[in-house]
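A.B. asks: I'd like to go over a predicted model; first the sequence, then the structure.
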Amino acid sequence: MIQKLFILSASLIILNFSSSNAESPLPDNILEIQPLIEQSLDLKNYPLGRNLPYSSLDKVFNKYCSVKSIEEGLAESEQKYSLIKDELSTNSQARLLFFKRYKKIILDIKTQESEMFCKQKVMGYSLLKKIQHEKIHNTTKINKQPLSTKANQNTKTQQIKSTTNQATSPSLPSTDISKEKKVETRLFTGKKVGPRDLTFDHDKESLKSPSEIKLGENIEQSIYKTLDLLLSKQLLNGDEIKLFNQKIKIHYTTKCQPLRGNFQLINNDDGSRSPKGIELLVSLCKPLPEVKSLERQLQHILTHELGHYIYFFRDKTTEKFNTICRNDKQNTCAKGDFYSNYSQENKEEDYAESFAFWVSQLDNKNSEKEHGPAQSQGIMQKEQYFNTLYKHLNN
């Protein structure tokens, strides 16, 4: 019955489209048909308790998608589900959160490549079906505190803003981080990227033209490549990366300005502090950056911002770094002992910028600093500091 109603509904969609666009050909590909159906059925407003018309959606996929894209999407859905199944079966709030989050991601999928579009949609709806049909097996110990906890309701947020030329930041104590977990697969992409399943808060609605949409896709890929690098070099572990799930925000501006990064910290009422997230502000000023240039800029900015995280929450020996070029708040080094202009502003920026350049050297990229020769005493001491901090790289 659902299938017949859906087919009728889909037919009415196309009929309405035809009557209002008499001179336009009917859409006959998945890239145009699927969004039209999703909008007509108002899938974005489906609650967790109301099953989406999965069997009817399958008919659309079977008609417009290749067997290969469908099989790959289903296989990756199984992989993803295996990673969240235990939490879904015991935590109703997590189940609701996963459903809302992944439904939004699925409906927001934007790509001009039909095979990838099919694969992502099939994987997404298959995962939603599993989430909707998962039963709660243990209701005696469900955490009643919302996942978006109210503990931070009265907290204050500190921000560390940085571009290729400018940054400011506060200082925080460090805390322990748990061990790295095994590899898992990133949601909806089909590419194994490391021990996490990271999604972004991405303002895709600001991307209008095909070139801008492609820019957005390149940004996400560049971020994943940077995270892959940090994970492969064991500079961050999977659990640390997971802290930033949905906490890397990608925004756009029409102003012509450099790529900007903003690391945010939360000052909790109990005196503790925690990372709130990272914001990236990308200019849509024409001409848009080339892929390689964009990748290089994003790697530097994102690594810089994650360097702040390491400084505040992981590295317990930061005072040793601080004394390389500072005596309390006073700068004791020459200009050539810093990697960039704004790394001279304070010890936190010096640390983050030095970390970013050090990582770029590990990745065999040119990391020429703005000032000073490679044999600068201050630069050498900073490089040695990170070599010691991550001594496992030399083993």
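C.D. replies: That came through, no problem.
A.B. asks: Only C-alpha atoms from now on, for both contacts and neighbour counts.
C.D. replies: Noted.
A.B. asks: What ranges does the protein have for its strands?
C.D. replies: For the chain, the strands defined by DSSP state E occupy 156-162, 184-185, 192-194, 201-202, 248-253, 260-267, 273-283, 326-327, 330-331.
A.B. asks: hey, which of those strands is tucked in deepest?
C.D. replies: strand 260-267 (a mean of 23; mean count of other CA atoms under 10 Å).
A.B. asks: Pasting the second one now:
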Amino acid sequence: MDHFLYREGALWAEDVPVAEIAAQVGTPFYLYSTATLTRHFHLFDEALDWGPHLVCYAMKAASNQAILRTLAAEGAGMDVVSGGELARALAAGVPGERIVFSGVGKTDEEIHAALTAQIRQFNVESEPEMAAISRIASEMGVEAMIAIRVNPDVDAKTHAKIATGKSENKFGIPIARARDVYAQAAALPGLKVVGIDVHIGSQLTQLEPFELAYQKVAELTETLRADGHEISRLDLGGGLGIPYARSNEAPPLPTDYGKLIQRTVGHLGCEIEIEPGRLVAGNAGILVSKVIYLKNGEGRDFLILDGAMNDLIRPAMYEAHHDIIPVIEPEVGVEPQPYDIVGPVCESGDTFAKQRLMPPLGAGDLVAFRSAGAYGAVMSSEYNTRPLIPEVLVNGDQFAVIRPRPTFDEMINRDTIPEWL
């Protein structure tokens, strides 16, 4: 469910007409719904209310300060994967005790910053990283809380570029070596082992891979406890998918996911941490763009938009589908026709959809890409010297620009010219 609905023949975001925002902000732009963000966070929070837990929003999905503050105010923790995301979380007012630091390549500088911020825990991905955290924590005279990420070799049945739990993936420590690695951690100074971490991938549309992974985590918990380790937290990652095409069968609900967690690991008495990103932010955002031209090609028509692959790269990178709808609701009985929907960037890959059935559209018409709130703005770039597009947040009948569009001068003036030029 989201809060982008047709009303009075036009698309609204909560209680604001999308066309009104477009007139004031200009296109293209990202548009987020506060009501959808908070609703989706609480679905996860309530799904785990059978025991102690913390829902840490995976910031990599969408990391604007306004989004982070909105979720933090509802009680969310944050899952960060870089020093920059750590700085963003802290700037948004999230206390260190509600921040977990994931990622395979933490630098010394990032580890030092995280220890200074007294974060909740590091999700450790390798033995060299574990040694680095031990060294830096010892130098600082502090104790680092760690959970070790195990790779359970489970096929998440998702796109190859977002699968993270198979043996050939770069993430985590093979679960078969977990006992040895936990023994090493227990012997290192400056570390306190508090739990196990696992994350098998993103955009999962079935619960079976989660169940297989969590059963392995439950068995490992018992084994590690028998070895003398205190395992009090289980960080089970994120990855629950969203329906990008309205015609597709909906993925499992957070309530079903919460019941699965309770069934597989609830008996262990651990605090549960999960890190949803896509399901919190994905359907909470749309990308609004305008048709520049209708171009008649050889055997096909092209809708050329002012939005491009640098604004939304998911279709080019993942062959991802986004439903695209007109901002003005088509009249009943209007016959749809096929279009190739493309952007203006000088790349053949700048194609959002091929032969997509749409109502007749022409220059100046507005369209909205649904389910664009996750991995949209955060993955955008200034390729072709195209400015990063604005982000806008709606709250009831109010809206505000939460990231302005830079001017060409602002973009160019970031460059510096050497003295010899």
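C.D. replies: Alright, I've got the coordinates. Quick caveat: nothing in here was measured; it's all calculated off a predicted structure.
A.B. asks: Drop the TM-score for these two in here.
C.D. replies: Scored against TM-score structural alignment, normalised by the length of the first structure, the superposed chains reach a TM-score of 0.21; 152 aligned residues with a CA RMSD of 7.7 Å.
A.B. asks: circling back to that earlier point, want to throw the strands of the first structure into TSV with distance to residue 319 of the first structure?
C.D. replies: What follows is the strands of the first structure, written out as TSV (distance: least, CA to CA, whole Å):
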stretch	distance to residue 319 of the first structure
strand 156-162	20
strand 184-185	36
strand 192-194	31
strand 201-202	34
strand 248-253	28
strand 260-267	20
strand 273-283	19
strand 326-327	10
strand 330-331	14
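A.B. asks: Which of those sits closest to residue 56 of the first structure?
C.D. replies: Taking CA to CA, strand 184-185 is the member of the strands of the first structure nearest to residue 56 of the first structure, at 27.3 Å.
A.B. asks: Just the element for residue 130 of the second structure, please.
C.D. replies: Here residue 130 of the second structure, judged by DSSP states H and E, is contained in helix 127-140.
A.B. asks: For residue 41 of the second structure, which non-adjacent residue is closest in space?
C.D. replies: Ranked by CA to CA, 6 or more residues apart in numbering and with sequence neighbours excluded, the top spatial neighbour of residue 41 of the second structure is residue 280, at 5.7 Å.
A.B. asks: count of residues packed around that neighbour?
C.D. replies: Using other CA atoms under 10 Å, residue 280 of the second structure has 28 neighbouring residues.
A.B. asks: Please name the residues that touch it.
C.D. replies: Listed by CA atoms under 8 Å, 6 or more residues apart in numbering, the contact set of residue 280 of the second structure reads 36, 37, 38, 40, 41, 57.
A.B. asks: which of the residues you listed tops the neighbour count?
C.D. replies: Busiest of the contacts of residue 280 of the second structure [other CA under 10 Å] is residue 57, holding 29 neighbours.
A.B. asks: Hmm, residue 69 and that one touching each other?
C.D. replies: No: using CA atoms under 8 Å, residue 57 of the second structure makes no contact with residue 69, being 11.4 Å away.
A.B. asks: Count the residues that sit near the closest residue to residue 128 of the first structure other than its chain neighbours.
C.D. replies: Among residues not flanking residue 128 of the first structure along the chain, residue 99 sits closest, at 6.3 Å (CA to CA, 6+ apart). For residue 99 of the first structure, the neighbour count with other CA under 10 Å is 20.
A.B. asks: my read: residue 99 of the first structure touches residue 132, true?
C.D. replies: Yes: using CA under 8 Å, residue 99 of the first structure is in contact with residue 132, at 7.5 Å.
A.B. asks: before we move on, back to that, please report the distance of the residue nearest to residue 41 of the second structure from residue 58 of the second structure.
C.D. replies: From residue 280 of the second structure across to residue 58 of the second structure, the span is 9 Å (CA to CA, to the nearest Å).
A.B. asks: now, which of the contacts of residue 280 of the second structure lie within helices?
C.D. replies: 36, 37, 38, 40, 41 (DSSP state H).
A.B. asks: Now the two most distant members of these.
C.D. replies: Spanning the widest gap among these are 36 and 41, at 8.6 Å by CA to CA.
A.B. asks: ok, the closest residue in space to residue 202 of the first structure that isn't next to it in sequence to residue 293 of the first structure distance?
C.D. replies: Of all residues not flanking residue 202 of the first structure in the chain, residue 250 sits nearest, at 4.7 Å (CA to CA, 6+ apart). Remark: distance between residue 250 of the first structure and residue 293 of the first structure (CA to CA) = 17 Å.
A.B. asks: Also residue 86 of the first structure?
C.D. replies: Taking CA to CA as the measure, residue 86 of the first structure falls 41 Å from residue 293 of the first structure.
A.B. asks: quick one: which of these two has more around it?
C.D. replies: More crowded of residue 86 of the first structure and residue 293, by other CA under 10 Å: residue 86, with 13 against 10.
A.B. asks: which element is residue 211 of the second structure on?
C.D. replies: Here residue 211 of the second structure is assigned to helix 208-226, by DSSP H and E.
A.B. asks: Summarise which helices and strands that helix is packed against.
C.D. replies: Using 3 or more CA pairs under 8 Å, 6 or more residues apart in numbering; DSSP states H and E, the elements in contact with helix 208-226 of the second structure are helix 254-265.
A.B. asks: Following the chain onward from the helix it packs on, which element is next?
C.D. replies: As assigned by DSSP H and E, the chain's next helix or strand after helix 254-265 of the second structure is strand 271-274.
A.B. asks: Buried ones in the lengthiest strand in the second structure, by neighbour count?
C.D. replies: Longest strand in the second structure by number of residues, with DSSP E as the criterion: strand 285-296. In terms of neighbour count (16 or more other CA atoms under 10 Å), strand 285-296 of the second structure has its buried residues at 285, 286, 287, 288, 289, 290, 291, 292, 293, 294.
A.B. asks: Quick one: these as CSV, columns for distance to residue 263 of the second structure too.
C.D. replies: Putting these into CSV (distance: CA to CA, whole Å) gives the following:
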residue, distance to residue 263 of the second structure
285, 32
286, 35
287, 38
288, 42
289, 44
290, 48
291, 50
292, 53
293, 54
294, 54
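A.B. asks: Among these, pick out the one closest to residue 17 of the second structure, please.
C.D. replies: Lowest distance from residue 17 of the second structure to those (CA to CA) belongs to residue 288, with 12.1 Å.
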